[in-house]
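Chemist: curious how this folds, go ahead:
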Amino acid sequence: MFRLLLFFITVLSIAGLPAEMLFAQSGSTVFDVEQASRAYIDTLQGAELEKSNSYFEGGYWLILWGALVGIFVDLLILKSRFSARFRDWAERVTRHIWLQPALYALPYVLAGFLLTLPWTIYTGFFREQQYGLLNQSFGAWFGEQMIGLLISLIIVPLLIMAIFAVIRRAPKTWWIWGTGVISIFLFIGMLLGPVFISPLFNDYSDMEEGPIRDRIVAMAAQYDIPADHIYVFDQSKQHKRISANVSGIGPTIRISLNDNLLERTGPDEVAAVMGHELGHYVLGHSWRTVFILALIMALGLFLTARFAPRLINRHGKKWGVRSISDPAAIPILSAILTLYFFAATPAFNTLIRINESEADRFGLDTAREPDGFAKVAMRLSEYRKIEPGPIEEMLFFDHPSGATRVRMAMQWKADNVENPQMLNPGELEKE
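Modeler: A predicted model of the protein is given here:
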């Protein structure tokens, strides 16, 4: 259950393209949006198109198999009575009921990490290397997994302790108060994550003075976004994807972009990316996302509160689980929520995709770089299917597809640029 909560702490990112030579189509007198869009979309052909589609479509099955792996691990911990043993150990260590769930969480997190490690290694390392999307050695990659484990060993016990406190005090309405607890943790994560969590994985340094920085500062100033510090982080050590974000709350607000964005793209693309990211901040997407995710979580906890007691009444004795307020019940709660989150995947994707689409429009209006935006959208083709069907995009895409974004950019160009020219982007750079 609590590993899945990391899904909510979103780090909003976008990818882009390196600069290519652009040249106007001779003899073009009418700007055709579809023709201009196809000029970009059709740059992805042959083996590269097949590779992109294969990687992303394979991810559809990973959603299903990931859920089944999570449920299997929780059932294994239950049926082996390890869950009951973890509870018994916590009770031997302390008589304080309020502290026992936190102690239980320590071996539970470790067991979950070890039991899912083969799956994590395949999906997070070998599969990424197979498709050329990872720059790290296994040692460097595994080191970051260990950092993530240490973070989980701090956060998850606190979260479990808080949730079981409300279960004991409000056994009938705990799912309402539990939603509030999770929302508070999300807020704290948004506040402290950019300052204390992100630097554990990457080095952040102030962006050098220059025209690109000046333009970012100017765009931020339009919307009173603090831009005293613009940070560049070294994500090229992990992969070559392009990323940027405006993160934090209040005193922790910061603008960050990775080194790939500066090294692999031109100024028009950087402006398009940063306009998009500024849009997330100005449009209040972080707060909206927390609110809607809280509603989705509330429904999940409500269903858990209804079904978990039935499972405990039926199987609790052989599993060594006494009641829903027993920390040994955590794998039961986790399995139910895992199934629920799997079913809610289209809702999660739609929420994020709507936010991303709004930020796209904002970025186009702010940066006024439609061709830079189209090149950025095409970079997604490295790991995202460029042109899915409408139902496929609705179910599986948490961002608009590359084709959708390119068409949006060309339509914006037709509507907002005087005498727009048809451009041929040429072949995409292969790195």
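Chemist: all contacts plus neighbour counts: C-alpha atoms, from now on.
Modeler: Noted.
Chemist: so which residues of the protein form strands?
Modeler: 23-24, 204-206, 230-233, 244-247, 254-258, 423-424 (DSSP state E).
Chemist: ok, residues contacting the longest one?
Modeler: Right, the one you point to is strand 254-258. By C-alpha atoms under 8 Å, 6 or more residues apart in numbering, the surrounding residues in contact with strand 254-258 are 194, 226-227, 229-236, 242-248.
Chemist: sorry, back to before: nearest to residue 399, of the strands of the chain?
Modeler: Closest to residue 399 of the strands of the chain, according to C-alpha to C-alpha: strand 244-247, at 14.9 Å.
Chemist: can you spell out which helices and strands pack onto the closest one?
Modeler: Applying 3 or more C-alpha pairs under 8 Å, 6 or more residues apart in numbering; DSSP states H and E, one finds that strand 244-247 makes contact with strand 254-258, helix 267-282.
Chemist: just give me the neighbour total for residue 63.
Modeler: Neighbour count of residue 63, defined by other C-alpha atoms under 10 Å: 13.
Chemist: skip the chain neighbours and tell me the closest residue to it.
Modeler: Nearest non-adjacent residue to residue 63, counting by C-alpha to C-alpha, 6 or more residues apart in numbering: residue 342, 7.3 Å away.
Chemist: the one you found against residue 64, yeah?
Modeler: Yes: with contact defined as C-alpha atoms under 8 Å, residue 342 and residue 64 form a contacting pair (7.2 Å).
Chemist: what is the neighbour count of residue 84?
Modeler: Residue 84, neighbours per other C-alpha under 10 Å, totals 22.
Chemist: distance of it from residue 320?
Modeler: 5 Å (C-alpha to C-alpha, to the nearest Å).
Chemist: same check, this time on residue 37
Modeler: Remark: distance between residue 37 and residue 320 (C-alpha to C-alpha) = 61 Å.
Chemist: let's see this one next to it:
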Amino acid sequence: MRKWLTASVLVYFLYGLFMYWYLFVMSGSGVPESYAGSSADPQTFMTGRELILSEDYSKIKNFLYFVTVPFEWFIFFIILLTGLSYKMQSWSNATSKFSAVKTSVYLFWLSLLVTVVALPVEWLGYKISVSYHITTQAFPSWMKDQVIDFWVNYLMMILIVVVLLWLIRKYEKKWWLYAWFLSIPFSFFLMFVQPVLIDPLYNDFYPLKNQQLEEKILALADEANIPAKHVYEVNMSEKTNALNAYVTGVGSNSRIVLWDTTLNRLSDNEILFIMAHEMGHYVMKHIYVGVAGYLLLSLGGLYLTHRLMKLIIGRWGTLLKIKSIKDLTALPLFLMLIGILTFASSPLTNTVSRYQEKSADMYAIEMTGDHEAAVTTFQELAKAGLSQVNPPTLVKIFRYGHPTLFERINYLEDGHESKE
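Modeler: Predicted structure coming up:
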């Protein structure tokens, strides 16, 4: 156990050291020399202070991302290696004879432990964001969101894990296939209830106050044959200075949502470009394509998780104190493998997402015909979020579900020049 623990700490430290070197020493984020002075060059639309802050903030934010993603896997690994998972299973077994109750108790202790260990890292990210004036949220409000996160995730995990364990115990060889079948209606159910049940737990949503702007947005929606009756705004200025707008939900629960920070900072034409972009996703059915892709990946992921769990328990089950895949003790291993596979698949999912986002940008510029508003929108997004216009390659591959702002401005410019 000591050897494994020492090796895991060493690997994690060396990984963190590499990411620090890559982000802070090796990588640059400037635009190619041939694009100097263009609309995509941040020196043309950012002040000197904004340039320095965006560079520093982006490097710190990206470094935190890359070191915290495997940190959760590391926590699960330590829980298994030290026998904590086995002890928590013993505690839960003593509480009740009902399997669902045992699972709920075990999940509570596991969720609480992971949350408490990870909280200092979350708090560090919060403080850094506050120091760069991206986050405006007061600490009590931030803690409230953390508590809501805990209970929402915990209650959802109870439902998922109870069903998952029942499937594993009843269909040990094919549980992954039956779990995948059940995930299809569950995914659509979550998408349907999120706008009306989950999102309002964190923020207040209300109809757009600017009725003239709403009329313009709904006119765009009508032109795109989108059955929207209302546009919603959300009071995100209490939490952030960043800008955003999105379409959420499916069916009758679909919503067009604008952050009030977007409304306060952008012009009507810029907002209409963003709305046309979101409508492009709807028209091209990107939501359903994304769900289909997610379900396809999840099928492969669940099968790989099944095979890897069998292999790991067969070889190192004694060390990790896991007797069988059917035991609650194996849950941290399951969660660790799901996390690793999700991260490993992110370059693929991000590539597909970037293609969809580019298509939505092209749809928006064709619909609005406002090239100037499109370019200034992306410039304002960079300034408001202190975002790197041209981030390092690994950051783009693993973090960017959208094209970089450098790419987005350039292909808008290229399209505009070709029309002229």
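Chemist: next, the TM-score between them, please.
Modeler: The TM-score (TM-score structural alignment, normalised by the length of structure 2) is 0.84; 384 aligned residues with a C-alpha RMSD of 2.4 Å.
Chemist: picking up where we left off before, contact partners for the residue nearest to residue 63 of structure 1?
Modeler: The contact partners of residue 342 of structure 1, by C-alpha under 8 Å, 6+ apart, come to 63, 64, 67.
Chemist: do that again at 10 Å, thanks
Modeler: 63, 64, 66, 67, 68, 348 (C-alpha atoms under 10 Å, 6 or more residues apart in numbering).
Chemist: what's the burial count for the residue lying closest to residue 332 of structure 1 once chain neighbours are set aside?
Modeler: Distance criterion C-alpha to C-alpha, 6+ apart; nearest residue to residue 332 of structure 1, sequence neighbours excluded, is residue 308 at 6.5 Å. Residue 308 of structure 1 has 21 neighbouring residues, counting by other C-alpha under 10 Å.
Chemist: what residue in structure 2 is paired with residue 308 of structure 1?
Modeler: Aligned counterpart of residue 308 of structure 1 in structure 2: residue 309 (TM-score structural alignment).
Chemist: returning to that earlier point: what two of the contacts of residue 342 of structure 1 are the furthest from one another?
Modeler: 68 and 348 (18.5 Å).
Chemist: can you verify my assumption that residue 401 of structure 2 contacts residue 356?
Modeler: Yes: using C-alpha atoms under 10 Å, residue 401 of structure 2 is in contact with residue 356, at 9.2 Å.
Chemist: these two: which has the busier surroundings?
Modeler: residue 356 (23 against 20).
Chemist: that one touches residue 403, doesn't it?
Modeler: Yes: contact criterion C-alpha under 10 Å: residue 356 of structure 2 and residue 403 qualify, at 9.5 Å.
Chemist: give the intersection of the neighbour lists for these two.
Modeler: With C-alpha under 10 Å, 6+ apart as the test, residue 356 of structure 2 and residue 403 both reach residue 350.
Chemist: follow-up on the earlier one: which of the strands of structure 1 sits closest to residue 214 of structure 1?
Modeler: strand 230-233 (10.4 Å).
Chemist: contacting residues for residue 405 of structure 2?
Modeler: 40-42, 375, 378-379, 381-382, 387-391.
Chemist: let's see it at 6 Å
Modeler: Listed by C-alpha atoms under 6 Å, 6 or more residues apart in numbering, the contact partners of residue 405 of structure 2 are residue 389.
Chemist: which residue in structure 1 aligns with it?
Modeler: So residue 405 of structure 2 corresponds to residue 402, using TM-score structural alignment.
Chemist: tell me how far its match lies from residue 121 of structure 1.
Modeler: Per C-alpha to C-alpha, residue 402 of structure 1 is found 28 Å from residue 121 of structure 1.
Chemist: buried residues of the longest helix anywhere in structure 2, list them for me.
Modeler: Looking across structure 2 with DSSP state H, the single longest helix is helix 331-368. The neighbour-count check on helix 331-368 of structure 2 (16 or more other C-alpha atoms under 10 Å) flags 331-338, 341, 343, 346-347, 349-354, 356-365, 367-368 as buried.
Chemist: stretch 304-324 of structure 1 now?
Modeler: For stretch 304-324 of structure 1, burial by neighbour count (16+ other C-alpha under 10 Å) applies to 304-305, 308-309, 311-312, 316, 319-324.
Chemist: JSON lines please, covering those and showing distance to residue 413 of structure 1.
Modeler: Shown next, in JSON lines, are the buried residues of stretch 304-324 of structure 1 (distance: C-alpha to C-alpha, whole Å):
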{"residue": "304", "distance to residue 413 of structure 1": "49"}
{"residue": "305", "distance to residue 413 of structure 1": "51"}
{"residue": "308", "distance to residue 413 of structure 1": "54"}
{"residue": "309", "distance to residue 413 of structure 1": "57"}
{"residue": "311", "distance to residue 413 of structure 1": "57"}
{"residue": "312", "distance to residue 413 of structure 1": "60"}
{"residue": "316", "distance to residue 413 of structure 1": "62"}
{"residue": "319", "distance to residue 413 of structure 1": "62"}
{"residue": "320", "distance to residue 413 of structure 1": "64"}
{"residue": "321", "distance to residue 413 of structure 1": "62"}
{"residue": "322", "distance to residue 413 of structure 1": "64"}
{"residue": "323", "distance to residue 413 of structure 1": "61"}
{"residue": "324", "distance to residue 413 of structure 1": "57"}
